[in-house]
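Chemist: this one's structure only:
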């Protein structure tokens, strides 16, 4: 049986690039606009681990099993003015980055590393005008 997790933008601006950005969070979608955002900046970050007592951040991603294969699908309406890239970063128990996966499309199949204990999914600005 397949397990499906749906991860939404969320109601908070935590992990969101908000400097000069217009962010409209509606019930079923989010509109993000930031014309002056630098290329390579993180638009949004989702975490599988969090430290609520220090950072007021709760995990927003499901836990994954070592050496298991997963598929991520994005539901993004893109136009010729925006171009995004998604990056998954894997971390070990010392919070050291041990792996990274890049994808420009709307889906990616990856294997969760055996040494990983947490990961982040990052939506990256890949074009000057977003």
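Modeler: Everything's here; your move. All of these numbers come straight from a predicted model, not from anything done at the bench. Residues are numbered from 1 along each chain as shown.
Chemist: hey, let's count contacts and neighbours off CA atoms from now on
Modeler: Will do.
Chemist: and residue 102, how far is that from residue 124?
Modeler: 10 Å (C-alpha to C-alpha, to the nearest Å).
Chemist: kindly report the same for residue 56.
Modeler: For residue 56, the distance to residue 124 - C-alpha to C-alpha - is 23 Å.
Chemist: likewise for residue 76?
Modeler: Taking C-alpha to C-alpha as the measure, residue 76 falls 13 Å from residue 124.
Chemist: of those two, who's got more company?
Modeler: residue 124 (20 against 10; other C-alpha atoms under 10 Å).
Chemist: which residues touch the helix or strand encompassing the more buried one?
Modeler: In this structure, residue 124 sits in strand 118-125 according to DSSP states H and E. Here strand 118-125 makes contact (C-alpha atoms under 8 Å, 6 or more residues apart in numbering) with 37-49, 61, 63, 83-93.
Chemist: buried subset of those residues?
Modeler: 37, 42-49, 61, 83-92 (16 or more other C-alpha atoms under 10 Å).
Chemist: any idea how far residue 44 is from residue 68?
Modeler: 25 Å.
Chemist: with residue 13 instead?
Modeler: Distance, residue 13 to residue 44, by C-alpha to C-alpha: 9 Å.
Chemist: please compare the first structure with the one that follows:
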């Protein structure tokens, strides 16, 4: 099964943050202000490889396959408009630079070189006053061509919506990392609900509210819907969600 990877800002501290930048971390968005930075400055960089702790803090990028075309989707607001963009830099097995791709703030496609072994993605500013960054996503371009990606404002619910779905899968997973996966299937839609430790351990009613939100937004009354765990053994949560789903459907 194919996946799209969603990556947020994380808690990594970039060196430019110590040079007059103001960063405000809010729910689901990071506001970055540094009008004195020179054009072409990387204000944040995500890595596909590195020390485990660093990757967890800054958001792990997925491993890409050489000679494939990938789609990068950016969710951000830049002031002035179009004053921030993404730079994708690729490197070979000897850590030698191969090629870079410049993509606008809303994203674009790039061809990952067959000789590439790692890459990074930088968020770069021009004559920028303000960036409000929410998330970026990356997946195979052909897999994302016929689906729609949606992410809730609080980053708790992510969905990949097929054009003519035969069913709907809801995945529950543990919230915490700065990146997560959403499965992609051409014949069904998928939603991933990210739960906190308290919601998992104590059956917090917030988790049911998230399920109710998915049920209502995507009108799941007439869909064959399955609840699954993703990445963690969440048997009790899956069972509770399945029972809740049955009640919502009036079964």
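Modeler: Great, that's in hand. Every value quoted in this text rests on a predicted model; they were computed, and no experiment measured them.
Chemist: any chance you could compute the TM-score here?
Modeler: The TM-score (TM-score structural alignment, normalised by the length of structure 1) is 0.86; 126 aligned residues with a C-alpha RMSD of 2.0 Å.
Chemist: picking up where we left off before, who touches both of residue 102 and residue 124 of structure 1?
Modeler: 85-87.
Chemist: can you confirm residue 53 of structure 1 is in a strand?
Modeler: No: counting by DSSP: H, G, I helix; E, B strand; the rest coil, residue 53 of structure 1 is not found in a strand; it is helix.
Chemist: residue 10 of structure 1 versus that one, what's the distance?
Modeler: To residue 10 of structure 1, residue 53 of structure 1 is 19 Å away according to C-alpha to C-alpha.
Chemist: those two - which one has more neighbours?
Modeler: residue 10 (14 against 8).
Chemist: so which strand or helix has that one?
Modeler: Secondary structure assignment for residue 10 of structure 1, by DSSP H and E: no helix or strand.
Chemist: show me what it aligns to in structure 2.
Modeler: Using TM-score structural alignment as the criterion, residue 10 of structure 1 maps onto residue 10 of structure 2.
Chemist: give the contact list for its match.
Modeler: Contacts of residue 10 of structure 2 by C-alpha under 8 Å, 6+ apart are 56-59, 178.
Chemist: for the alignment partner in structure 2 of residue 42 of structure 1, which non-adjacent residue is closest in space?
Modeler: When structure 2 is aligned by TM-score structural alignment, the residue opposite residue 42 of structure 1 is residue 42. Nearest residue to residue 42 of structure 2 in three dimensions, chain neighbours excluded: residue 124, at 4.4 Å (C-alpha to C-alpha, 6 or more residues apart in numbering).
Chemist: any figure for the gap between the equivalent of that neighbour over in structure 1 and residue 46 of structure 1?
Modeler: Matched by TM-score structural alignment, residue 124 of structure 2 corresponds to residue 124 in structure 1. Noted for residue 124 of structure 1: a distance of 12 Å to residue 46 of structure 1, by C-alpha to C-alpha.
Chemist: residue 23 of structure 1: neighbour count?
Modeler: Counted with other C-alpha under 10 Å, residues neighbouring residue 23 of structure 1 total 15.
Chemist: which SS class is it?
Modeler: Per three-state DSSP, residue 23 of structure 1 ends up strand.
Chemist: and it, what does it touch?
Modeler: Residues near residue 23 of structure 1 by C-alpha under 8 Å, 6+ apart: 30-33.
Chemist: closest one of the residues you listed to residue 109 of structure 1?
Modeler: Within the contacts of residue 23 of structure 1, proximity to residue 109 of structure 1 (C-alpha to C-alpha) peaks at residue 30, which comes in at 24.7 Å.
Chemist: out of everything not next to it in sequence, what's closest to the closest one?
Modeler: residue 24 (5.6 Å).
Chemist: do residue 58 of structure 1 as well
Modeler: The shortest distance from residue 58 of structure 1 to any non-neighbouring residue, by C-alpha to C-alpha, 6+ apart, is to residue 50 (5.0 Å).
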